[in-house]
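Chemist: how would this look folded up:
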Amino acid sequence: MSTPHLPKVAGIDPTVPSPTHTATPLPGIPAAASEPGTLIQDRLAGWVSDLTTLHELTERLARTRTLDEALRELLSAGAGLVGARRGMAVLEPADGQGPTATIGLGLAHADLGTIETVPRSATPYGCILDGLPGGPLPDPRPSPADHHAPPGRGAEGGAAFPAAAPGTAAVPGAVAVPDILGDEHLDPRHREVAARLGFAASYAVPLSTEGNGRLGAAVWLYDEPAEPDGHRRHLVGLYGRYASEHLGRLLELERGRAEIATLTEELLPTRLPRVPGVRLAARHVTGARGGGDWYDALPLPEGALGLAVGSVSGTGPSALAATGRLRASLRAYAVMEGEDPVAVLSDLELLLRLTEPARSATALFAYAEPARRRIVLAGAGHAPPLVVGDRRTEYVETSLSAPLGMLACWEAPSVDLDVRPGETVLLYTDGLLRRIGGPVDRAFVLLHAAAASVPRVDRADPGAVADHVLRLVLGAPAEGGGPGGRGDDEDVVMLAARFD
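Modeler: Modelled structure (predicted):
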């Protein structure tokens, strides 16, 4: 006869006696006190865990290089900290100088547009961006009473934002709406949009720094009525302050790049000349640091055309200033001595040595006669042009020469080139080769392969030829991994001339 088994409940075997120190105390007898230091150890463990989490999240954020990447990382990390699934970030610097952006997490572009139909003053991010009252959580670590405060109020039922000092504006704090659908004080359009998109609560934090002021706001959306507790608010507040500083740095870089790009474009030709027998197209890809790459095309007497590309050593405003001076000087020399490209570059080299002895430059100047489809060119330390046609794709054999400013006296022989009808001559700067990356020979091979693969239907358009080549070579992986050799630091200029 088998021994009957006692039932098991929730995976606990009742046949195993409970240890004496875990047995339920008898009524009236107090439970044994926890060991001294246990509470402190638990708190220390929690702090270490929080610091580890914040360190990992800030490390990931620090690796972002653009405002768009940083905002997306901020939304993703913040969603994990507050326990939400969706959200949106609004970048809107208080100085009004831009740039502005709206990024969504788990929200389609149409969803963001729908949210923006809500009156701005009725949205959590609108309260933050416009400094309006309405946020119930001015302190990231509120007292327990704050959890029961009505929406738009603090623990004492007063205004959510701390009082401002005389003569200063109050800084909005976090804005929590724990139950959007159940809050009758909210704008009806707000509740309607929330019901349509399927979110029932929101939590928003400001993004601001002492140096830049208000940068924007981040909002996270809950699928059910909810509100982050004090611990989660404290963590996201710490993370938000670090994220704001990082966004402030990226904002300054973005503005600097935009200013340099604008200045660079102003130094380049506003339009290309129209000369019978040849069609022109130019492409300029601005580097992150702003380089000194340039191009020019100018009509010359007797139907001739001058084509030039070049690169000045260095980056930043000083290189751009040198670029403007060299380009203006080359135009003058081309008008006077355009038929002799060597003389043009010799004069340019003398000017460089006299005005900027510490700077060097590469340049290529071509004197083209479209009616005869003939080109005479000379280069100073510059990459050779590339001829693209139906019957050939080949580099022009130019003589080796040093860059301008490297020798006491520059001089190199010119090269004659006869162009066939329908062929396109590509002039480009060294930045293209550096962006491709790897050994120079490999870069030349990839550039030649890209030019040879131009579809026949696109070869009649010099702009289409340039676009096809740049699209292929700028995405070519460099040896050692990663696209390109030096990322987006290098300027790239390409000038395409198609002869009829």
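Chemist: all contacts plus neighbour counts: C-alpha atoms, from now on.
Modeler: Noted.
Chemist: With adjacent residues omitted, what lies nearest to the residue nearest to the spatial centre of the chain?
Modeler: Against the mean C-alpha coordinate of the chain, by Cα atoms, centre = their mean, the closest residue is residue 66 at 2.9 Å. Closest residue to residue 66 apart from its sequence neighbours, by Cα to Cα, 6 or more residues apart in numbering: residue 250 at 6.4 Å.
Chemist: Just to check, residue 427 is in contact with residue 309?
Modeler: Yes. In terms of Cα atoms under 8 Å, residue 427 counts as a neighbour of residue 309; the distance is 6.8 Å.
Chemist: Give the residues shared as contacts by these two.
Modeler: For the pair residue 427 and residue 309, residues contacting each of them under the criterion Cα atoms under 8 Å, 6 or more residues apart in numbering are residue 495.
Chemist: Would you indicate which residues of the lengthiest helix in the chain are buried?
Modeler: The helix spanning the most residues in the chain, taking DSSP state H as the definition, is helix 230-267. Neighbour counts using 16 or more other Cα atoms under 10 Å place 230, 232-237, 239-248, 250-251, 253-254, 256-258, 260-261, 264, 267 of helix 230-267 among the buried residues.
Chemist: re earlier: so what's the residue nearest to residue 66 up against?
Modeler: For residue 250, the contact set (Cα under 8 Å, 6+ apart) comprises 65, 66, 67.
Chemist: before we go on, could you also do this sequence so I can check it against the first one:
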Amino acid sequence: MLDIPSSVRVDVEALLAAQNHMGVCDAIEQYAPVGKPDTMTAPHFPKVAGIDSTVPPPAHTVAPASPAPAPPSSPGAPGAPGAPGAPGTLIQDRLAGWVSDLTTLHELTERLARTAFMDDALHEVLRAGAALVGARRGLVVLEPADGLGPDTTVGLGLARADLGHIETVPRGATSYGRILDRTDRTGEPEVHADLLSEDGLDPRHREVAARLGYAASFALPLATEAAGRLGAAVWLYDEPAEPVERQRHLVGLYTRYATEHLARLLELERARTKSRTIAEELLPPRLPRVAGVQLAARHRTGPRGGGDWYDALPLPEGALGLTVGSVTGSGASAVAAMGRLRASLRAYAVMEGEDPVAVLSDLELLLRLTEPARSATALFAYCEPALRKIVLAGAGHSPPLVIGERRTEFVETSLSAPLGMLACWEAPSVEFSPEPGETVLIYTDGLLHRSGDPMDRAFARLHAAAAGVPRTIRNDPGAIADHVLHTVLPDGLDAADSDEDVVLLAARFE
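Modeler: Model (predicted):
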């Protein structure tokens, strides 16, 4: 990471003295202007924060025109103090350009380093690159060379339809396609300074460029030796143009750093995807069909994979077991613990499901013996749909919510500690009977925590969302679950990455 102070004061003579291990006075004497100023060569300065300072002069630095001959005593004469071509002025101008460029790179890499997700990082790379090369639009194609994905395309100043048009161009005719299809790992750019005037331009590419209104492009691979090739970035110009040598150098430095950052995010993204996939596979692929009750479930997994579960399993004599729960922690270990507990609970429910307290007591003993460092919350309900009778017990879990035409209320349950918190867990069970057409909603605490409200306000928000279910969807438990989820977690909070898993299980009794 670049670490450059916000304000830099450069003393040319002191810098030259320090570089050559001599006093300032000796340096002034040795480097006094002799002969023509343009014959002087600027010293080679050391690398700063890993960036080689031997780069072309800044684009904004223009060599001074030769002044008209003047008397030696004239202040404007070559070699006179303050003359435009004085060696000190040239060096200081060049140093000012380097400092400006390094400061810009520092700010851009700092902004990129603050991104924690791949999509945000790709958008940041496009914005920073566009600022460095002077373009207005662009796209980045993520296509890791190992073929493991994820493959995606992100645009800057391009709508989804525009990206679709670009993707209709044959791959070999596009800049990013040629970069991604290279067999070597060179970092050479693909430059088209005047795209529409090229004789060998693909007809479809010409048509798309004219339609979208770009006339030039500059493309760079997102590749390093360590990370391999991850993709390619392309910036588009509205008029024939190309970046100057200075701009190419700066954007090359930036993309090399960006590639390393993207490689780290790619590893995290793949780990998150695996955790989510494993967690989903450990949950029921589909809910059972049981006479007298309709079921629906909604599950949102956090980026690292969490330990929330739900289950519905048919039991003897037409009964039904419903359960939700949550294991402390996150990541692969929490997912594995969740899978073990859910599988054990299914076995206990088949053997003694009519007694929910016994089921949770057995689960608590198993947790204490096999997972001594963990705790868990759980709720198990034994349902008899034909009689519309439910007996449930909870261990540190939020109470179910009954949603009907004439009432919307929480079921009164006894307070109890989570599993694994006490030497011996036991709490009384609760029995209640839903009316025909009523829906019982059981859920995990992640639904409340994701809202960001204190728990009392989160419960009030949940109750208001359930009470506001439209009449037109009260016969559909899935629609009820969706309404509650989107109302309690508005503005995409239900889909946003969060450390909190969310589980809702809705059962509508006929």
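Chemist: Just to confirm, what residue in structure 2 is aligned with the residue nearest to the centre of structure 1?
Modeler: Structural alignment places residue 66 of structure 1 opposite residue 117 in structure 2 (criterion: TM-score structural alignment).
Chemist: so what corresponds to residue 315 of structure 2 in structure 1?
Modeler: Using TM-score structural alignment, residue 315 of structure 2 lines up with residue 300 in structure 1.
Chemist: In this structure that match contacts residue 306, no?
Modeler: Yes. The criterion here is Cα under 8 Å, and residue 300 of structure 1 meets it with residue 306 at 6.6 Å.
Chemist: Mutual contacts of these two, please.
Modeler: Contact criterion Cα under 8 Å, 6+ apart; residues shared by residue 300 of structure 1 and residue 306: 334, 338.
Chemist: Looking only at neighbour counts, state which of these two leads.
Modeler: Neighbour count, other Cα atoms under 10 Å: between residue 300 of structure 1 and residue 306, residue 306 has more, with 23 against 19.
Chemist: so who does the closest residue in space to residue 441 of structure 2 that isn't next to it in sequence touch?
Modeler: For residue 441 of structure 2, the nearest residue in space outside its immediate sequence neighbours is residue 506; the separation is 4.5 Å by Cα to Cα, 6+ apart. With contacts taken as Cα under 8 Å, 6+ apart, residue 506 of structure 2 has the following neighbours: 295, 296, 297, 439, 440, 441, 442, 477, 478, 480, 481.
Chemist: now residue 208 of structure 1
Modeler: 214, 215, 216, 241, 244, 245.
Chemist: any idea which of these is closest to residue 29 of structure 1?
Modeler: Closest approach to residue 29 of structure 1 among those (Cα to Cα): residue 241, at 49.5 Å.
Chemist: Translate that closest one into the numbering of structure 2.
Modeler: So, by TM-score structural alignment, residue 241 of structure 1 is matched to residue 256.
Chemist: Touching, residue 448 of structure 1 and residue 394? I think so.
Modeler: Yes. Between residue 448 of structure 1 and residue 394 there is a contact under Cα under 8 Å: 7.3 Å.
Chemist: Common neighbours of those two, please.
Modeler: The contact sets of residue 448 of structure 1 and residue 394 overlap at residue 386 (Cα under 8 Å, 6+ apart).
Chemist: These two: who's more crowded?
Modeler: The residue with the greater number of neighbours, taking residue 448 of structure 1 and residue 394 and applying other Cα under 10 Å, is residue 448; the counts read 19 against 16.
Chemist: Go through the contacts of residue 506 of structure 2 and flag which are in helices.
Modeler: Counting by DSSP H, the contacts of residue 506 of structure 2 place 477, 478, 480, 481 in helices.
Chemist: Having no further points to raise, I will conclude here.
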